[in-house]
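# here are the coordinates; sequence isn't available:
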């Protein structure tokens, strides 16, 4: 089943959710700020995205700038920072089986549906 890692307060995330509704396909909403992914779950998402953990970080977030920006962090520490501060996770993430995309721009979600 398709999953969307969704933040209801995010315009891009809401647009992606509306796009998924229009497709008529079944999907599951994961409100990742409430149901924070485990280390293994987030690591699996990053693997499906085919990116480095730092590429999933919202580096303009105040939390990142104040606490992590000038530090040298390894991949494990970056993942742990996102788990401890889930607002740092880029959104929306759409997962379909073994494929995933950060749906920015929105059209990138269509590639895996």
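Good, I have the coordinates. What you see is a predicted model, and the numbers here were worked out from it, not measured in a lab.

# going forward, measure contacts and count neighbours with C-alpha atoms only.
Fine.

# in this structure, which spans are strands?
Using DSSP state E, the strands found in the chain span residues 2-5, 27-30, 93-96, 99-102.

# just give me the longest helix of the protein.
Looking only at the chain and at elements set by DSSP state H, the helix with the highest residue count is helix 11-23.

# okay, now the one to match up with it:
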């Protein structure tokens, strides 16, 4: 089943949900701000995205700028920072099986549907 990591306050995320609804495919909405992924779950998502952890971080978020910018961090520390501060996770993330994309714009999710 298709999953989308969704933030209801994000217009891009809402656009992606509308696109998924129009596709007619079943999908699961994961409100990651309410239920932060575990370390292993986020590590698995990053593997499916085939990106380094830092590429999943919203580096312009206030919390990143205040607490982490210009700090040398390991991949594990970056993942832990996202778990503790899920607002830092880029969105929306669409996952289908072993494949995942950051759907900005939502059209990037087309190959997964």
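Yep, that arrived. The structure displayed is predicted, hence computed values, not measured ones.

# put together CSV for the strands of the first structure, with distance to residue 53 of the first structure and mean neighbour count on each row.
Compiled in CSV, the strands of the first structure are given as follows (distance: least, C-alpha to C-alpha, whole Å; neighbours: other C-alpha atoms under 10 Å):
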stretch, distance to residue 53 of the first structure, mean neighbour count
strand 2-5, 16, 21
strand 27-30, 19, 15
strand 93-96, 14, 23
strand 99-102, 13, 21
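
# turn those into CSV, including distance to residue 80 of the first structure.
As requested, the strands of the first structure are arranged in CSV below (distance: least, C-alpha to C-alpha, whole Å):
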stretch, distance to residue 80 of the first structure
strand 2-5, 18
strand 27-30, 19
strand 93-96, 18
strand 99-102, 19
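
# residue 70 of the first structure is nearest to which of these?
Across those, residue 70 of the first structure has its closest neighbour in strand 99-102 (25.0 Å, C-alpha to C-alpha).

# show residues contacting the closest one.
Strand 99-102 of the first structure has contacts (C-alpha atoms under 8 Å, 6 or more residues apart in numbering) with 45, 48, 49, 90, 91, 92, 93, 94, 95, 108, 109, 112.

# apply 10 Å and report the result again.
With C-alpha atoms under 10 Å, 6 or more residues apart in numbering as the test, strand 99-102 of the first structure has contacts from 2-5, 45-51, 56, 90-95, 108-113.

# contact partners for the closest residue to residue 1 of the first structure other than its chain neighbours?
Of all residues beyond its chain neighbours, the one nearest residue 1 of the first structure is residue 27 (5.8 Å), with distances taken as C-alpha to C-alpha, 6 or more residues apart in numbering. When the contact criterion is C-alpha under 10 Å, 6+ apart, the partners of residue 27 of the first structure are 1, 2, 3, 4, 17, 20, 21, 94, 95, 96.

# preserved in the second structure, out of the residues you listed?
Taking both residues aligned by TM-score structural alignment, their matches' C-alpha atoms under 10 Å as the threshold, the shared contacts between this structure and the second structure, drawn from those, are 1, 2, 3, 4, 17, 20, 21, 94, 95, 96.
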